[in-house]
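**Student:** no sequence on this one, just coordinates:
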């Protein structure tokens, strides 16, 4: 039987500390751009690194791509929880006779909202998160050339939506 490494192994702890120190700012920025709330982004980032530590303890390797996939999954859980809470607040507001508040958004955000998820995601990963094509490919489980094709298509779709919305104003 193979000897399993223990949690207190200095090599694993040092390796995880290096990954944490190097990748924490990027994962936090990824979460903050998607939530718009520094506190929520901090909670999401902490959860990502908690999961990463458990992954390391089980003998897995924590790579930047793995961290971003995990962050995307944790954000998905956050969005679902937020949507349920927003729906609940809307129902409560309707029962009390209050209309839910709506915020104004910029033309760029409106165009991003109107994009299909596949286009919005690749644009956000590239422009807002500053990920390289290889990193995006790892996150989206595709090759670098496929990322460039997706970016080209996403830019074209964004341009069409953005210009058509600006012309109708």
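**Tutor:** Yep, that arrived. Just so we're clear, the structure is a prediction, and the values are computed from it rather than from any experiment. Numbers count the residues shown, from 1 in each chain.
**Student:** When you work out contacts or count neighbours from here on, use the C-alpha atoms and nothing else.
**Tutor:** OK.
**Student:** and the residue most central in space within the chain, what helix or strand is that in?
**Tutor:** For the chain, residue 72 is the residue whose C-alpha lies nearest the centre (Cα atoms, centre = their mean; 4.2 Å). Per DSSP states H and E: residue 72 is located in helix 64-96.
**Student:** try it against this one:
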């Protein structure tokens, strides 16, 4: 590679490494974060000429695919461990399939965790990763119009879940929003 390539890669790293780390922390177990970040930047190095001017959406799209692979690998490892357990072997490591490392408690966090993965990812790309709708559409591989529809639906589902979680947390009758009396 050339000095220009080195400079381009250094710029990508300095400007976007922290965002890729945040993304990885939100989508994989802590043990996998460094691997996801490293693999993302290996792909960036190999495909440096293909990266658009706004590199962050492209990098997060790569990190998304690598994160999905890491989660699938964990699930397969968990399934293998379960099979070994059924054969009388000891469990190698605890890898619950439903573990999403960022959220542990709180009604808002519980509502976010209860959303489908695609809704969670969309909302966190916009709110936590600070992407525009156009950038998020690029990360998710969809059109801006499709993203707007998905976002509207995700926000509606999230609002419904937070309303229910808030009512349960505050021990109120959930009937008022269903047309009941208070």
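**Tutor:** Everything's here; your move. What you see is a predicted model, and the numbers here were worked out from it, not measured in a lab.
**Student:** can you list the residues that contact the helix or strand following the helix holding residue 72 of the first structure?
**Tutor:** Beyond helix 64-96 of the first structure on the C-terminal side, the first helix or strand identified by DSSP H and E is helix 107-114. Residues from elsewhere that reach helix 107-114 of the first structure (Cα atoms under 8 Å, 6 or more residues apart in numbering): 120, 158, 161, 162, 165, 166.
**Student:** Let's see if you can find the most crowded of the residues you listed.
**Tutor:** residue 158 (22 neighbours; other Cα atoms under 10 Å).
**Student:** Residue 31 of the second structure and residue 74 of the second structure: what is the separation?
**Tutor:** Distance, residue 31 of the second structure to residue 74 of the second structure, using Cα to Cα, to the nearest Å: 11 Å.
**Student:** Of those two, which one has the most company?
**Tutor:** With neighbours defined as other Cα under 10 Å, residue 31 of the second structure and residue 74 compare such that residue 74 has more, 19 against 9.
**Student:** surely the more buried one meets residue 94?
**Tutor:** No. Using Cα atoms under 8 Å, residue 74 of the second structure is not in contact with residue 94, being 9.8 Å away.
**Student:** Find the helix or strand that residue 147 of the first structure is a member of.
**Tutor:** Under the criterion of DSSP H and E, residue 147 of the first structure resides in helix 144-167.
**Student:** Next, the mean deviation of that helix compared to the second structure.
**Tutor:** By mean Cα distance after the TM-score superposition for the first structure, the fitted helix 144-167 of the first structure averages 3.0 Å away from its aligned residues in the second structure.
**Student:** Show me which residues of that helix are buried.
**Tutor:** By neighbour count on 16 or more other Cα atoms under 10 Å, the buried set for helix 144-167 of the first structure is 144, 146-148, 150-151, 153-155, 157-158, 161-162.
**Student:** Run through the neighbouring helices and strands of that helix.
**Tutor:** Judged by 3 or more Cα pairs under 8 Å, 6 or more residues apart in numbering; DSSP states H and E, the packing partners of helix 144-167 of the first structure are helix 107-114, helix 117-123, helix 133-140.
**Student:** which residues touch that helix?
**Tutor:** Taking Cα under 8 Å, 6+ apart as the rule, helix 144-167 of the first structure contacts 107-108, 111-112, 114-115, 118-120, 122-123, 133-134, 136-137.
**Student:** Out of these, give me the two with the largest separation.
**Tutor:** Greatest spatial distance in the contacts of helix 144-167 of the first structure: 107 and 134, 29.7 Å, computed using Cα to Cα.
**Student:** which of these two has more neighbours?
**Tutor:** In terms of neighbours (other Cα under 10 Å), residue 134 is the more surrounded of residue 107 of the first structure and residue 134; the figures are 18 against 14.
**Student:** Quick check: that one vs residue 127 of the first structure, distance?
**Tutor:** Taken as Cα to Cα, the span from residue 134 of the first structure to residue 127 of the first structure is 14 Å.
**Student:** same check, this time on residue 121 of the first structure
**Tutor:** In terms of Cα to Cα, residue 121 of the first structure sits 10 Å off from residue 127 of the first structure.
**Student:** now residue 163 of the first structure
**Tutor:** Residue 163 of the first structure sits 19 Å away from residue 127 of the first structure, going by Cα to Cα.
**Student:** Residue 45 of the second structure corresponds to which position in the first structure?
**Tutor:** Superposed on the first structure with TM-score structural alignment, residue 45 of the second structure falls opposite residue 53.
**Student:** since we're on its match, how many residues are nearby?
**Tutor:** Residue 53 of the first structure: 21 neighbours (other Cα under 10 Å).
**Student:** Residue 21 of the first structure sits in which helix or strand?
**Tutor:** Going by DSSP H and E, residue 21 of the first structure is part of helix 10-35.
**Student:** tilt between that helix and helix 64-96?
**Tutor:** 40 degrees (axes from the mean of the first three to the mean of the last three Cα atoms, to 10 degrees).
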